[in-house]
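> need the 3D shape of this:
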Amino acid sequence: MPRLASCLFACLTCLAAGAPLAQDRTQLPEIGSSAAQLISPAQERAYARQMLGEMRRYGLLLEDPLLSDWLQSIGHRIAARSDRPEQPFTFFFVRSRDINAFATLGGYIGMNAGLVLTAETEDEVAAVLAHEVAHATQRHIVRSVESAQRDSLPILLGMLGVLAAASASDSNSAGDASQAAIAGGLALMQQRQINYTRSNEHEADRVGIQTLARSGYDPLAMASFFGRMQRATRSQGDGMPDFLRTHPVTTTRISEAKDRAEELGKRAGGLPALTDEPINPALPGHVHESLSLAHGPDPLGFALARERLRVLSAQSPTEALAEYRRRERAGDELTEAERYGYALTLLRTGKAERALALLDPLQAKHDDRFWFDLAWAEALERNGQRAEADAAFGRMLDRQPRNRAIAMSYAGVLAERGTREAGLAAQAVLRPVLSESPYDPSLQESFGRACELAGDLPRAAEAFAEAAFLSGRAEDALNQLQRLKQREDIDYVQRARIDARIAEMTPIVLELRERGIRAGDRSRSMAPGAAARTLR
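Down below sits the predicted model:
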């Protein structure tokens, strides 16, 4: 037993001595790491796209063109002023009213609808995005995996050494010593991962607050949002928001965030001055001119996005309608944004005339807000005023011919008319937008319906296959393309394009088959709840 005790003490002492070193390394910004050898940026993006497809397959995503563009505009404004403005980012909504946000591989950052519904300002939404962007730019996800791999081998060897010594001992306590060695090793690995996660969170706070301030947002918003989340837990007991489970908030952390924000304000003499100067001439093409600091947060835009999220994240249109009716019965006057959300629920429940009554004054007052124009045009169509709807959509397309939300909304209206002429018109509206957003499954599906109506069946089949692939049904998509290739009415260009997509999809399908996942086979994959927990 003395020999066993000394062996155990030596192993644990060596491993414990190495733990602070791993923790200290993470307190510095990542300026070049061996983590890049674990997975390349291109592989990160490829895996992230597959993850997004799986989430679509389970119906976890909330994909609305208006909301997606709103989130992307805030996210890219922050990313453009991050430590890695050249890194591509993709921001998306999760169809859940739980309060959470997460960063994953390849600059893919997800935000639950519930977080925006809980936030009180655009600055608070931007603060959470800045925190998640910092996780991505500092490569915390890959570095965590690398750290776990690096730590697991010496800890495992130490456990094996203790187990070997215990098995060689004739003592009656050898079995207890073996169990203690296993429990101690696992506990040490878990503690080192906790230490690494805590240091990542503090680093993301520090880097995120700096990025938030550079982006023209209030750097105090991060501390205020964390504080409100902490207060929420006191009244909810065990019902802690998921955001706090994955981003543990303490009084110390809130104080540090507030102190950092105030220090930034002192250095700059207040909040950063808004300017119309270019951000950075070296920024990549995915960063648009709309990211200029010439404008600050948009309170009405945030309020409209929150109400639209409230409608689209409800369990059903009827449930959303009940929410607004409860507010109406409470006697409080609805804000403009709330009237907009109420009108959307009325449209979704077949009450177009009442929706128009709410939207008419809003559209007339805010002629610079195409969100009102779009809802108004849809209400005109649903109310049987087809000519007026066409005119309204035409004016919007003249001003913004490549706007995805306008194009998809009008194409949906045209598809409901069910004529060949409507299909041809929808094709013309969608084609320029499709070239700019080829990874949008809803857009691909909308284009497929337009092609069907127009009589272009091969192109429709191609678009439907692409939508299936982007929605996590890679094998279905491959089968559709292989059947399409057998048709005699496709030309040389189409055949070459189909062959190229088959070549791209085949390795992905083979990999999924090796993992035991086939199209539509959910029994071998994760349950939706498990998938969401893993992503967090």
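
> going by C-alpha atoms from here, please, whenever you check contacts or count neighbours.
OK.

> what residues sit buried inside stretch 247-260?
By neighbour count with 16 or more other CA atoms under 10 Å, stretch 247-260 contains the buried residues His247, Val249, Arg253, Ile254, Glu256, Ala257, Lys258, Arg260.

> distance from the chain centre to it, please.
How far stretch 247-260 lies from its chain's middle: 24 Å, per CA atoms, centre = their mean, to the nearest Å.

> return the member of the buried residues of stretch 247-260 nearest to Ala426.
Of all the buried residues of stretch 247-260, the one with the least separation from Ala426 (CA to CA) is His247, at 44.8 Å.

> also this sequence, please, to line up against the first:
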Amino acid sequence: MLNRVTFICTFLSLLLTTQPSRAEEPFNLPLLNDGSSSIVSLEAEYRLGRNWARILRGQAPMLDDPITYQYLEDLLWRLLPHSQVQDRRLELFLLANPSFNAFAVPGGVIGVHGGLILAAESEGELASVIAHELAHLSQRHYAQRLEDERRNRPLMLAGVLASILVAAADTEGGVAVMSSTLGASAQNQLAFSRRNEQEADRVGMQTLVSANYDPHTMPEMFSRLQRNYQFYGQRPPEFLLTHPVTESRIADSLNRASQLPVVRSHQHGVEFSLIKARMEVQFSESPALAVEHFRSALKLNDNAYSRYGLMLASIANRDYALAKQVYQQMPVTLKQHLYVQLGYIEGLMRSANYQEALDQSRQLLALYPDSRPTRTLYARALRDSGQFAEALRVYKSLSRDYPNDAQLWFQLAETEGLAGNTLGVHEARIEYFMLTAQLDQALKQITYARRGKDLTPSDIARLDQREQEARALRQEMKQQF
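Coordinates of the predicted model:
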């Protein structure tokens, strides 16, 4: 994985060094006339960010957990209306990385590492980091950074995006690329970044207050991270490298928080505790250790976190009898929670109890017909139980509602194959490859699809259109990167 990412980063850098370095035409993007930057327009930022996101999908490991993803997306959209972000076409990425990190890329791309949830001690702390990243987007710090560096470092765009990409897959690699790219301008970048960080703190705390979160959660989380610096040795978390935390910044943010309106503790049920338990199991060294951890946690505090965590850890450890026992002994209110019921159904599927999993997921879908994780789990249960036609119907419905979810297209391709629909396999794979910046692979799938028998004029026209789109996208990405 890392070798492929490193190659992409080197390729981006080489492309930029061969481009004209005229300040008035950086990266062949239109000039901005909105007063906030003289380099990149909002629409150009959007196109650039979304095409970079294709590379991210194809190179960094995504966490295939619809439950956690839905929780984070709900939290993001709870904060967004209270932020200053103008273009609200956001796309969230949940990365299978235990390191503490989050990032925002122009074009509304928000990335969250699974380790961020592990590091947070409350939903407010998690919300504070997301609000901080939204502030970076709303204040257009990315465009400012390019403008600040354009005269001396035309390579900065490739370096910034490449370092984020590598850090998403490997923290140490991200540090190396960041260091080699910034080079001589490191001191100026640090000073510029600190100004941005203070502004993002201020704007982010305003977002928190407006969304009814305590603004003190932001300086509290950063202060705790700084105190824990020693535990990271020579490798602090990537977030602290790209978001420098200093005593003066913490003092400034605490002072600002004290001047904001008092907000009572924000309550959203037990969702944060349940999601944190999911991440504890996800990133545990082994399922057996996770079981022991949650057994101990349950003895100390019988709560939603420990019970749900023990159920999930037991499933991961293939102790389905224990998982069922823990589930049955839960309080009724906890047992009826959507996340808990979905987790239990996951256990049924892992234990090959497909019919019960299908029955339970169908009942849950009747209660939550618009729930993305419920629909996704229902589609999996249908496929695992051999009901391919119905599974295809649900997957196709999901892909229409969430067309940028590459994992959905991957699952759709697999299901089309099980159903014996060769053309459907190729078309789903075409979409998957285009979403993951594997454009040559997409074009190959189009070639394979054209060899199929009994293609209708509509099929041929559709494939011709996809080829045009793939070639146009490849040309656009060459110009951008």
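
> list the TM-score for the superposed pair.
The TM-score (TM-score structural alignment, normalised by the length of structure 2) is 0.79; 421 aligned residues with a CA RMSD of 2.9 Å.

> thinking again about what came up before, for the buried residues of stretch 247-260 of structure 1, give me TSV that also has secondary structure and distance to Ser235 of structure 1.
Output for the buried residues of stretch 247-260 of structure 1, formatted as TSV (DSSP: H, G, I helix; E, B strand; the rest coil; distance: CA to CA, whole Å):
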residue	secondary structure	distance to Ser235 of structure 1
His247	coil	18
Val249	coil	16
Arg253	helix	20
Ile254	helix	19
Glu256	helix	24
Ala257	helix	23
Lys258	helix	23
Arg260	helix	28
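
> dump these to JSON lines, plus distance to Leu212 of structure 1.
What follows is the buried residues of stretch 247-260 of structure 1, written out as JSON lines (distance: CA to CA, whole Å):
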{"residue": "His247", "distance to Leu212 of structure 1": "18"}
{"residue": "Val249", "distance to Leu212 of structure 1": "19"}
{"residue": "Arg253", "distance to Leu212 of structure 1": "17"}
{"residue": "Ile254", "distance to Leu212 of structure 1": "16"}
{"residue": "Glu256", "distance to Leu212 of structure 1": "15"}
{"residue": "Ala257", "distance to Leu212 of structure 1": "12"}
{"residue": "Lys258", "distance to Leu212 of structure 1": "13"}
{"residue": "Arg260", "distance to Leu212 of structure 1": "12"}
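
> quick check: which element contains whatever residue of structure 1 lines up with Leu463 of structure 2?
When structure 1 is aligned by TM-score structural alignment, Leu463 of structure 2 is paired with Ile498. Ile498 of structure 1 is part of helix 492-514, with elements assigned from DSSP states H and E.

> pull out the buried positions in that helix.
Neighbour-count burial for helix 492-514 of structure 1 flags Gln494, Arg495, Ile498, Arg501, Ile502, Met505, Val509 (criterion: 16+ other CA under 10 Å).

> could you look up the SS state of Leu56 of structure 2?
Assigned with DSSP: H, G, I helix; E, B strand; the rest coil, Leu56 of structure 2 falls in the helix class.

> count of residues packed around it?
Leu56 of structure 2 is flanked by 26 other residues according to other CA atoms under 10 Å.

> what of the one 10 residues further on?
Pro66 of structure 2 has 17 neighbouring residues, counting by other CA under 10 Å.

> quick check: closest non-adjacent residue to it.
Pro373 (4.9 Å; CA to CA, 6 or more residues apart in numbering).

> is it true that the one you found touches Ile67?
Yes. Taking CA atoms under 8 Å as the definition, Pro373 of structure 2 is a contact partner of Ile67 at 5.5 Å.

> run the chain-centre distance for the lengthiest helix in structure 1.
Longest helix in structure 1, counting residues (DSSP state H): helix 174-214. Centroid separation between helix 174-214 of structure 1 and its chain, computed with CA atoms, centre = their mean, is 25 Å.

> now swap in stretch 307-317 of structure 1 and tell me
For stretch 307-317 of structure 1, the separation from the chain centroid amounts to 18 Å (computed by CA atoms, centre = their mean).

> may I see the buried residues of it?
Taking 16+ other CA under 10 Å as the criterion, stretch 307-317 of structure 1 shows Glu307, Arg308, Leu309, Arg310, Val311, Leu312, Ser313, Ala314, Pro317 as buried.

> re earlier: which of the three states applies to the equivalent of the residue nearest to Pro66 of structure 2 over in structure 1?
Aligned against structure 1 by TM-score structural alignment, Pro373 of structure 2 finds its counterpart in Ala405. Assigned by three-state DSSP, the conformation of Ala405 of structure 1 is helix.

> Ala405 of structure 1 and Phe92 of structure 1, how far apart?
Distance check for Ala405 of structure 1 against Phe92 of structure 1: by CA to CA, to the nearest Å, it reads 15 Å.

> those two: who's more crowded?
Neighbours were counted for Ala405 of structure 1 and for Phe92 using other CA under 10 Å; Phe92 has more, 23 against 20.

> surely the more buried one forms part of a strand?
Yes. Counting by three-state DSSP, Phe92 of structure 1 is part of a strand.

> my guess is it contacts Asp69. True?
No. Using CA under 8 Å, Phe92 of structure 1 makes no contact with Asp69, being 9.4 Å away.

> same list (the buried residues of helix 492-514 of structure 1) but as a markdown table, adding distance to Ser144 of structure 1.
Formatted as a markdown table, the buried residues of helix 492-514 of structure 1 follow (distance: CA to CA, whole Å):
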| residue | distance to Ser144 of structure 1 |
| --- | --- |
| Gln494 | 44 |
| Arg495 | 44 |
| Ile498 | 39 |
| Arg501 | 34 |
| Ile502 | 35 |
| Met505 | 30 |
| Val509 | 28 |
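
> map Tyr320 of structure 2 across to structure 1 for me.
Aligned counterpart of Tyr320 of structure 2 in structure 1: Ala352 (TM-score structural alignment).

> and its match, how many neighbours?
Ala352 of structure 1, neighbours per other CA under 10 Å, totals 23.

> got it, and the one 5 residues further on?
The burial count assigned to Ala357 of structure 1 is 13, neighbours taken as other CA under 10 Å.

> contacting residues around the residue positioned nearest the centre of structure 2?
Closest residue to the average C-alpha location of structure 2: Phe93 at 1.6 Å, with CA atoms, centre = their mean. Neighbouring residues of Phe93 of structure 2 by CA atoms under 8 Å, 6 or more residues apart in numbering: Met62, Val109, Ile110, Gly111, Val112.
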